[in-house]
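Asker: no sequence for this one, just the structure:
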């Protein structure tokens, strides 16, 4: 009986409050209005002394007010206007007159300016009506879609630890693969730059026949021309010195020559020559040149690619960690929403039993059904969050779009880590400045700029080269038929004999016979004899000199040097800015961990308090000391508190991952090593370290 009396009293006060809210929500009718209240006499018009905001006679609810609100609330209640209203907090005394409309007969000046007269506003009934669009449309009743996930078999579940997710990402992630390929490209670039010092071997062989007309008796042509044919073979070996920047060249030539020249004693003849040449820069290019610059830049680009590869690996690991914990949150939040649906369904069944027993109004069943529908909507939203979080993680760890993992439901197995790393700001800052790949990249960029400065400064110097060459030649051949006689003396033999005869008759001494033409034996032979003469170094030559090239202004090199110097200043400024950015990242990461810890403690306390409040409110409701409205509030607050606690736990883990990224220690923290293989750098989990950690040794 006391429960029914309490409910009746509570219903009376609720309806009374609804009545007064309706009373004060309506405004008094305008003077001369056709509508007037019918249930209650309107009473006299408001006095001029009525304070601002207080009606002399409040209006009653209109006919649109439900009977449950108007009939029960108005029964037995009479409202008497106050004879002398009290002063309000607005500061207007009862004697003051408040005028709420224009004074009758008052004249107002026309405030419209010339040229700005506004058009008259038409009455509402004169406005054109909007045409109706599909007035007979009704949404078709369709069955609800299947409760599941697109493209995922819920029965095919795969447990996945965070370490397994990282391993899959390191093996399959496309960003890491691109970074790995960039490292290989840099390795080939370095190999190509070093190829500038590879020696080059070249050769040429050809046969040539030349017939030249002669215009002199001394040209050796018997029929007015000289015919010469030769078979030539040349070899050249040349290259650059990587130490001093000089260039060397070795030339070897072999010629077999035949001719009809009467003055040639060796026909055919074999000519060989071997020449050594070397050019050494003495000023520009002595210690540094373009080829050595390219090698130094290629070396640093390789180091830069390694740093970029490390940075990409750290970013990928951090992304996997955040995606993994997002999936953990989504799955647990889905369970929280399902628990809320279960509790709401139990409460609905409980309310139905109370209504059947006559202890509860039917409207409370409707409220419980509305609460249940709201929680069911939250379940669908949470399921969509699970799908999005899982797809984000699969995008990082799947091999390609056809990988079987896309059809599997991932079940995280790692629990949240509630123990953040104990590290101070100074230590974290020191580790970040030593380990962040961005710092190494900035240092490498500065080193490349120093290489450019060195090269362009060297290019402003004059070109002074030392040139030296040394050569040996060899010759051999077959003695021609007319080589024993001198063509100039062979035709004068008869004349010499006649002169000698006359000289003898006159007692004069005869003319001596001309000397016989002979060739040394070392020149007689074939190609082998020519090579022997070459290697014997019997016939040699050498040359030593200096070549000087002095540009008059050399503005190109000076401009390039100036640009390199300005580039160095820009890189130093960027390095300082990068250090500030890293310092901010570390500070924010440490603060995020501290904030996440505090939020976790507060969220855990709030969740515990919400559980107690919900259970207490349920007991009070069952005892008839509360209403179902407060039970719904406590139930909603409990679901929110559970979600907030879960979010705080996940945010703490994500803050730890962000700190590892800010410090550049994500690889070391997750025990990941970089191995050099024939196909490029590879990231692998340190299984030996894992086994050591598990064994406790």
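Answerer: Everything's here; your move. Keep in mind the model is a prediction, meaning the values are calculated, not measured. Residues are numbered from 1 along each chain as shown.

Asker: Going by C-alpha atoms from here, please, whenever you check contacts or count neighbours.
Answerer: Will do.

Asker: can you pull out the helices in the stretch 301-450 of the chain?
Answerer: Taking DSSP state H, counting those that start in this stretch as the test, the helices found in the stretch 301-450 of the chain are 362-397, 425-435, 437-459.

Asker: so how far is the second one off the chain centroid?
Answerer: Counting by C-alpha atoms, centre = their mean, to the nearest Å, helix 425-435 is centred 23 Å from the centre of its parent chain.

Asker: Give the other helices and strands that it contacts.
Answerer: Contact analysis of helix 425-435 by 3 or more C-alpha pairs under 8 Å, 6 or more residues apart in numbering; DSSP states H and E lists helix 555-622, helix 628-663 as its packing neighbours.

Asker: got the contact list for that helix?
Answerer: For helix 425-435, contacts defined as C-alpha atoms under 8 Å, 6 or more residues apart in numbering pick out 439, 579, 582, 583, 586, 587, 590, 662, 663, 664, 665.

Asker: what do you get for stretch 533-547?
Answerer: Residues from elsewhere that reach stretch 533-547 (C-alpha under 8 Å, 6+ apart): 272-274, 463-476, 522.

Asker: if you set the cut-off to 6 Å instead, what comes out?
Answerer: For stretch 533-547, the external contacting residues (C-alpha atoms under 6 Å, 6 or more residues apart in numbering) are 464, 465, 466, 467, 468, 469, 470, 471, 472, 473, 474.

Asker: if you skip the residues just before and after it, what's nearest to the last one?
Answerer: Spelled out, that is residue 474. Beyond its immediate neighbours in the sequence, the residue positioned closest to residue 474 (C-alpha to C-alpha, 6 or more residues apart in numbering) is residue 534, lying 4.1 Å away.

Asker: what would the helices of the stretch 301-450 of the chain look like in JSON lines with distance to residue 656 and mean neighbour count?
Answerer: Conversion of those to JSON lines gives the following (distance: least, C-alpha to C-alpha, whole Å; neighbours: other C-alpha atoms under 10 Å):
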{"stretch": "helix 362-397", "distance to residue 656": "18", "mean neighbour count": "19"}
{"stretch": "helix 425-435", "distance to residue 656": "13", "mean neighbour count": "16"}
{"stretch": "helix 437-459", "distance to residue 656": "19", "mean neighbour count": "20"}
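
Asker: One more to weigh against that first structure:
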């Protein structure tokens, strides 16, 4: 029964000692190494690896928003295109894969490995003693060995080795020739102080997983900031488009005034010197329109870059129509500043990443504290042996040259029978202690881990202070923009009333053209200011959502983990 249990234990080692498997990777990120017994996969990966196929996906979903010959986009549709086509966002997503691979790399400490070897040695040497067994001693030595080693998740190191040696010689005193010596050894080493326990053995895996979580926070923060810039580019194009409309309206007013003045000049109602002011106003309006058109073109190019339309030749020149309203919705609700600050402190991914660094530091401190402990290990080994071969008998007083008498034939099979008969066992148990009287390196590493923990804790406090200040500044900017929009609307109303009044006065002949042109310029500037303040309000709201960490939630965006 004991013999059967030992055989079962030995053959169960490679099964019971399977390496810990990392969690399932996402599609296109699973680079787990194949097992050796998966012969086809292993041979292909090791000896004939395929070159990586790098195929970048073309922009998608652009055709879904074509309306005739124009690309018509709401803010939601635009952000959807940004999420699937923006190159910067894709780079952020791909960079996280290296940290996923780090988890698999951390599991490598539990991977088993096998060593095997075979050598053959022929030796011939002269002898100076009759007891050497031959005048010229010739030996053929052929050892073979096989070993299996693995570290378990508890920190225990297990090993199993098997070997045999075939020795043939012309030594007259060798009674077993050829001789087959076989041995089989099983053993373990269990740490009792340093590296003891499952948690310590798995610390690299835990640290890698914690760093992956920090990497996910970092990717989320990058995506939020990229979406913030993308949405600001959306509002910039609306601002440029509306500013162009305002300047075109100003040009139309200047053109109307110029034509009227030229008609009056033809009729002799005004002096020839009065024509220069309308002409100069019209030329300035043309310059403003030209500049506004270039700003629209630049904003469109920026928008195409954000949603990947510049990668498709078909959409590089397609006009873009944005459907969001220019004026912000009227909302006089006051902000609850402390509530928004609390939300930001809970939701900001950059702050969560900083707090995650503290968890990594705690794990690093445990690892450094473990290195301070002395090495104290429990070891155990069991060895069984066997001998086989052709057995000869030689009389003790026989003269030299007397032939040996064959008693029995044998070989490797007989040696293995004796080996697994467990008739010649060796048992060994022991304790090993490696106690450094002074370990300055480990002490310095532990001190560095504590210092890093303190620095990261201070950086968390610093981030909290900066976030609080950032949120309060963003709130003030939004409230300032909200008030500025209201004042700009009032200014447009007064500018319109003034221009209407000046137009009536001019029609009655009580004022000259200079007052009317000045009123027209004031109206154009007031409208341009209203557009600018309205779009600045939109941008400030986006900045506030980014500061509080709620931009994704407000835009109904969910990132895949």
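Answerer: Arrived safely, thanks for sending. Everything numeric in this text was worked out from a predicted model, so none of it was measured.

Asker: Alignment lookup: residue 83 of the second structure to the first structure.
Answerer: When the first structure is aligned by TM-score structural alignment, residue 83 of the second structure is paired with residue 170.

Asker: Residue 273 of the second structure now?
Answerer: For residue 273 of the second structure, the aligned position in the first structure is residue 363, judged by TM-score structural alignment.

Asker: now swap in residue 559 of the second structure and tell me
Answerer: Aligned by TM-score structural alignment, residue 559 of the second structure pairs with residue 674 of the first structure.

Asker: coming back round to it: disregarding residues adjacent in the polypeptide, which is nearest to the match of residue 83 of the second structure?
Answerer: Distances taken as C-alpha to C-alpha, 6+ apart put residue 683 closest to residue 170 of the first structure, at 6.3 Å, once the chain neighbours are dropped.

Asker: Let's verify that neighbour: helix, strand, or coil?
Answerer: Three-state assignment for residue 683 of the first structure (DSSP: H, G, I helix; E, B strand; the rest coil): strand.

Asker: Distance of it relative to residue 167 of the first structure?
Answerer: Taking C-alpha to C-alpha, to the nearest Å as the measure, residue 683 of the first structure and residue 167 of the first structure are separated by 9 Å.

Asker: Now list whatever residues contact both of the two.
Answerer: Overlap of the contact sets of residue 683 of the first structure and residue 167 (by C-alpha under 6 Å, 6+ apart) is empty.

Asker: quick one: the strands in the stretch 151-300 of the first structure?
Answerer: The residue ranges that make up the strands of the stretch 151-300 of the first structure, judged by DSSP state E, counting those that start in this stretch, are 153-160, 200-213, 225-240, 247-259, 266-281.

Asker: Which among those strands is found nearest to residue 570 of the first structure?
Answerer: Distances from residue 570 of the first structure to each of these were compared by C-alpha to C-alpha, and the smallest falls on strand 266-281, at 33.0 Å.

Asker: Trace the residue nearest to residue 474 of the first structure over to the second structure, please.
Answerer: Using TM-score structural alignment to pair residues, one finds that residue 534 of the first structure aligns to residue 419 in the second structure.

Asker: repeat for residue 659 of the first structure
Answerer: In the second structure, the position corresponding to residue 659 of the first structure is occupied by residue 544, as judged by TM-score structural alignment.

Asker: so what's its match up against?
Answerer: Counting by C-alpha under 6 Å, 6+ apart, residue 544 of the second structure has contacts residue 474.

Asker: Excluding chain neighbours, what is closest to the residue nearest to the spatial centre of the first structure?
Answerer: Ranked by distance to the mean C-alpha position of the first structure (C-alpha atoms, centre = their mean), the top residue is residue 312 at 7.9 Å. In space, and not counting its chain neighbours, residue 312 of the first structure is closest to residue 176: 6.2 Å by C-alpha to C-alpha, 6+ apart.

Asker: quick revisit: residue 9 of the first structure: which of the helices of the stretch 301-450 of the first structure is closest?
Answerer: Of those, the one closest to residue 9 of the first structure (C-alpha to C-alpha) turns out to be helix 362-397, at 16.6 Å.

Asker: and the closest one, how far from the second structure on average?
Answerer: Following superposition, helix 362-397 of the first structure is found to deviate from the second structure by 1.5 Å on average (mean C-alpha distance after the TM-score superposition for the first structure).

Asker: Packing partners of that helix?
Answerer: Under the contact criterion of 3 or more C-alpha pairs under 6 Å, 6 or more residues apart in numbering; DSSP states H and E, helix 362-397 of the first structure touches helix 162-172, helix 290-356.

Asker: quick check: angle from that helix to helix 628-663?
Answerer: Interaxial angle of helix 362-397 of the first structure relative to helix 628-663 (axes from the mean of the first three to the mean of the last three C-alpha atoms, to 10 degrees): 10 degrees.

Asker: ok, for the counterpart of residue 617 of the first structure in the second structure, nearest residue in space, not its chain neighbours?
Answerer: Across the two structures, residue 617 of the first structure finds its equivalent in residue 502 of the second structure, going by TM-score structural alignment. Of all residues not flanking residue 502 of the second structure in the chain, residue 516 sits nearest, at 5.4 Å (C-alpha to C-alpha, 6+ apart).

Asker: ok so, going back, output the helices of the stretch 301-450 of the first structure in JSON lines, with distance to residue 330 of the first structure appended to each entry.
Answerer: Rendered in JSON lines, the data for those read as follows (distance: least, C-alpha to C-alpha, whole Å):
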{"stretch": "helix 362-397", "distance to residue 330 of the first structure": "5"}
{"stretch": "helix 425-435", "distance to residue 330 of the first structure": "31"}
{"stretch": "helix 437-459", "distance to residue 330 of the first structure": "32"}
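
Asker: so which of those helices gets nearest residue 480 of the first structure?
Answerer: Smallest distance to residue 480 of the first structure across the helices of the stretch 301-450 of the first structure (C-alpha to C-alpha): 58.1 Å, for helix 437-459.

Asker: What range does that closest one cover in the second structure?
Answerer: Across the second structure, the stretch matching helix 437-459 of the first structure (TM-score structural alignment) is residues 349-371.

Asker: With the first structure overlaid, how far apart is the matching stretch on average?
Answerer: Here the mean offset of stretch 349-371 of the second structure against the first structure after fitting is 1.5 Å, by mean C-alpha distance after the TM-score superposition for the first structure.
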